[in-house]
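Colleague: next one to model:
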Amino acid sequence: MQEVAGASGRRRLDSLTGARFLAAGLVFFCHLATSGFFVPGSAPATGLMTATKTAGTVGVSFFFVLSGFVLTWSVRPADTYGGVLRRRLVKIFPNHLLTYALAMVVYASAFTPLGTALLNLLLLQAWSSDPMVFLSVNGASWSLSCELLFYVLFPLLLPLLRRIPARRLWWWAGGVAAAVMLMPLVAALLPAGQTLPRTGSWLDGVSIERLWLVYIFPPVRLLEFALGILMARIVQSGRWIALRPAWTGLLVVAAYVLGLYTPMLFTVAAVTVVPLALFVASLAQADSADAGTPLATPLMRRLGEASFAFYLIHGIVLEYAGELLVREHRAPSTGQGVVVSLLTLAVSLALALAIHQWFETPLVRWFGRPRPRPVVPAEAGSSLGR
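Modeller: Got it, this is the predicted structure:
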């Protein structure tokens, strides 16, 4: 998740900032469906579980495509590898460390082995195919393990993708999207191995190894990040087609509905990656043309700016609320489940806004400042802008 702001004279992408909150909200409702706030097997529990099958996966995929797009959009001509990496690490690690510590205090320290806790702390958990590792401590942070790889490779990947002639960008974007769509077939070549237990969720009977490869494994998710880079280049080079956000948004909705009926390995990203890539690019194009969208309002922009904190804190709030219900041995009624759900949403949002305002923003400003460096001859320097 990135700070969506223009650089080098480019406009701010306020619509993409607002869209970040929608994506984080989808992840929230996905996790709400498995929170146990509604009686298992009841109509509300079943309906919520059915409706949110695509929610978490489309939210995460949006963020991965967005990461590649925004980093490419905001890169500065004089940027160095160290400068880009420092700004990205400062963006994710303070909030990660804060929510990691909170999760350990609230619940995770009681059952998290030291080695697993260390992997999570260093954002290396997604490299393990063991769900007790990649979903450890603060479960949502597994995606930051992927983002960390993206940030390390971006200064090396961007110059390579910049060599692609503008007339061929759509072909390359199509090829990368096709690779994402084919990954479930690649995963099917793996032995099924252990499957997830039947609990009434969308993951019933899904192979853990295959799900990990398609959904969690950082090098595979790098494809969506690379697609975001290519889509940014398409918009920057003036090769964008006349697709408005309203139409690409409808494509995302259609893909979301389709994902409710496809096998889970295809729901993860295969059925949504193309609409999401088009949606991200269309919002950026609209902002560049000063054609405002409902996602660019001050309220949506404010919520979008706090979406990273919201993404990391909401699972802890849901887990704590769930523990309170279990501790009291209560099976909440439908009305109580709705009230608890709304309370967790409100508390998560309030905490996210506070974290963003008084913790994240000051640290990013302080540690993200450019550091003075020795002056070197022009021919000896190197930058991402070349």
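
Colleague: could you use CA atoms for every contact and neighbour count after this?
Modeller: Will do.

Colleague: could you list the buried residues of stretch 362-370?
Modeller: By neighbour count, with 16 or more other CA atoms under 10 Å as the criterion, the buried positions of stretch 362-370 are 363-364, 368.

Colleague: those residues into a markdown table, with extra columns for secondary structure and distance to I92?
Modeller: Listed next are those as a markdown table, based on DSSP: H, G, I helix; E, B strand; the rest coil; distance: CA to CA, whole Å:
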| residue | secondary structure | distance to I92 |
| --- | --- | --- |
| L363 | helix | 11 |
| V364 | helix | 9 |
| G368 | coil | 11 |
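
Colleague: out of the residues you listed, who's nearest L16?
Modeller: Proximity of these to L16 was ranked by CA to CA; the top entry is V364 with 19.8 Å.

Colleague: can you tell me how far that closest one sits from V105?
Modeller: 25 Å (CA to CA, to the nearest Å).

Colleague: try F111
Modeller: Here F111 is placed at a distance of 11 Å from V105 (CA to CA).

Colleague: same check on W247?
Modeller: According to CA to CA, W247 stands 45 Å off from V105.

Colleague: next one: P275
Modeller: Relative to V105, P275 is positioned 40 Å away (CA to CA).

Colleague: repeat for S15
Modeller: Distance from S15 to V105, by CA to CA: 36 Å.

Colleague: repeat for F134
Modeller: Distance from F134 to V105, by CA to CA: 19 Å.

Colleague: neighbour count winner among the two?
Modeller: Shown here are F134 and V105; by other CA atoms under 10 Å, F134 has more neighbours (27 against 12).

Colleague: list the contacts of the more buried one.
Modeller: Neighbour list for F134: 120, 125-128, 142, 216 [criterion: CA atoms under 8 Å, 6 or more residues apart in numbering].

Colleague: go on, L258?
Modeller: With contact set as CA under 8 Å, 6+ apart, L258 has these partners: V271.

Colleague: so which strand or helix has it?
Modeller: Using DSSP states H and E, L258 sits within helix 245-259.

Colleague: would you do the same for the sequence below? I want to compare the two.
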Amino acid sequence: MTEIRALTSLRFLAAFYVFVFHLHIRWPLAKDSPLAANFLSQGAVGMTLFFMLSGYILAHRYDGERLDWRSYFGNRFARIYPVYVAAALVTLPSMSLTPLTAQDWSLPAASWMALILADATAIQAWFPPMFKYWNNGASWSISAEAFFYAMFPILTPIIAKACTRDKIRWLVAAYLLSFLPAAMYILFDPMGPSATYYSVPIYRFPEFVAGMAAFHLGRSVRIRTAILEVGLVAASAFWVWYLALYGPRFPLYVSHNWINVPVIGLALLTLTRSDSFLARILSVRPAVWAGKISYCFYSFQVLILFSAVDYRDAIIARFPLLKDDVWWTLSLFLPLMAISAAGYYLIEEPFRVKVRGWLNRERKLGVDMSAASSPR
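Modeller: As a prediction, the model looks like this:
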């Protein structure tokens, strides 16, 4: 598979938007600018970009290729699980911030066991009451991705082989389902548990499917790159204006998917084009490098946030300049980048290379045994 460098960079932009959002909801970064503050307060929509990008990239990766299940799941495991476990372990001491007590659960010991088991098997996002505990507030999306990865081999041949009209139907259906649950929540249960609609994988699955359908539809329908670029710039400007003006008026981030999904889909299609000026901008080496470490950046940000919550007063007492929220953000961003780079080079990439080598040896061994057992 040829890497789409601009989409690798786009992944970091999404991770950075989510990071700034997590800071902003704790320490407002735009006190003097209500519109900027509103836009930052909607940073959780970056998750929609993550999920659509995931579906799009996987569809690109396995386009026209017979999917080998062992290789596929081995690569998916190597892609997410080692860093996922590392992020869980380094945030384990922070479980004391939200202790499991009898007030929250009937059996504290059983609750600890259930929480650890759910996280170990990446099924925690299916249980909204777990959202506020331990690393779940950050790792729920990995739980959702695990479900998407499991569904991909089933869906990809169906969407890939569909005619253009059916691909459009898949995309329209995924688009509608991406925000209809949130609309029903707003209309009928606005005071209910929003985490159900925000984090349960089945409610976020349409975003992943929309990414898959967008890729395959883009292969079937040719549109001039210049038209895509003009459309993307105009749509992005409207999207920023909408979030800045109306974003906080809706109680659920996925309620914005009526505009998020089309804009993100347009961005994916545009940045895939090698002759796109916007794609060339995002394909510069530093941006691509940041995109490569973006999974670690997303996964380890909770460690930085927990530490900031615990030690902010002590740090500011020693360094008064950091009382300014912009400097405070920079002071957290730089160490997070360093940790993310270390995680990428010491955990993510070595495990991926090791698993890929193991899978290649297994495949070669299988071919050799098949050849040896065939009649001569």
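
Colleague: what's the distance between the helix holding L258 of the first structure and the middle of its chain?
Modeller: Taking CA atoms, centre = their mean, to the nearest Å, one finds the center of helix 245-259 of the first structure at 18 Å from the center of the full chain.

Colleague: mean shift of it relative to the second structure?
Modeller: By mean CA distance after the TM-score superposition for the first structure, the fitted helix 245-259 of the first structure averages 3.0 Å away from its aligned residues in the second structure.

Colleague: next helix or strand past that helix?
Modeller: Note on helix 245-259 of the first structure: by DSSP H and E, the next helix or strand toward the C-terminus is helix 264-267.

Colleague: helix or strand for the residue nearest to the spatial centre of the second structure, which one?
Modeller: Among the residues of the second structure, the one closest to the centroid is F50, at 3.3 Å (CA atoms, centre = their mean). Per DSSP H and E: F50 of the second structure is located in helix 46-61.

Colleague: again with R26 of the second structure
Modeller: R26 of the second structure is part of no helix or strand, with elements assigned from DSSP H and E.

Colleague: tell me the contacts of the counterpart of it in the first structure?
Modeller: When the first structure is aligned by TM-score structural alignment, R26 of the second structure is paired with S35. Counting by CA under 8 Å, 6+ apart, S35 of the first structure touches 318-319, 322.

Colleague: need the residues you listed in CSV (columns: neighbour count, distance to T344 of the first structure and secondary structure).
Modeller: Converted to CSV, the contacts of S35 of the first structure look like this (neighbours: other CA atoms under 10 Å; distance: CA to CA, whole Å; DSSP: H, G, I helix; E, B strand; the rest coil):
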residue, neighbour count, distance to T344 of the first structure, secondary structure
L318, 25, 6, helix
E319, 20, 10, helix
G322, 15, 10, helix
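
Colleague: quick check: Y17 of the second structure touching G46?
Modeller: Yes: at 6.4 Å, Y17 of the second structure counts as touching G46 under the criterion of CA atoms under 8 Å.

Colleague: show me where the stretch 201-350 of the first structure has helices.
Modeller: In the stretch 201-350 of the first structure, the helices defined using DSSP state H, counting those that start in this stretch lie at 208-211, 218-236, 245-259, 264-267, 273-288, 298-305, 307-327, 334-355.

Colleague: count of neighbours near V235 of the first structure?
Modeller: As a burial measure, V235 of the first structure scores 18 neighbours (other CA under 10 Å).

Colleague: quick check: the gap between the aligned residue in the second structure for it and A267 of the second structure.
Modeller: In the second structure, the residue matched to V235 of the first structure (TM-score structural alignment) is G218. According to CA to CA, G218 of the second structure and A267 of the second structure sit 12 Å apart.

Colleague: same question, S220 of the second structure
Modeller: Look at S220 of the second structure and A267 of the second structure: by CA to CA, they are 17 Å apart.

Colleague: could you find the closest non-adjacent residue to G249 of the first structure?
Modeller: Nearest non-adjacent residue to G249 of the first structure, counting by CA to CA, 6 or more residues apart in numbering: F279, 6.0 Å away.

Colleague: which position in the second structure aligns with the one you found?
Modeller: Using TM-score structural alignment, the equivalent of F279 of the first structure in the second structure is A267.

Colleague: so its match touches V230, yeah?
Modeller: No: judged on CA under 8 Å, A267 of the second structure makes no contact with V230 at a distance of 10.9 Å.

Colleague: who's more crowded, the two?
Modeller: For A267 of the second structure and V230, the more surrounded residue by other CA under 10 Å is A267, and the numbers stand at 24 against 12.

Colleague: how close does the more buried one sit to L49 of the second structure?
Modeller: Distance, A267 of the second structure to L49 of the second structure, using CA to CA: 10 Å.

Colleague: L245 of the second structure too?
Modeller: Applying CA to CA, the value for L245 of the second structure to L49 of the second structure is 20 Å.

Colleague: compare those two (neighbour count), which wins?
Modeller: Between L245 of the second structure and L49, counted using other CA under 10 Å, the more crowded position is L49 (25 against 15).

Colleague: which one in the first structure is aligned with that one?
Modeller: Using TM-score structural alignment, L49 of the second structure pairs with F62 in the first structure.

Colleague: its match contacts V274, correct?
Modeller: No: F62 of the first structure is not in contact with V274 according to CA under 8 Å; the separation is 10.4 Å.
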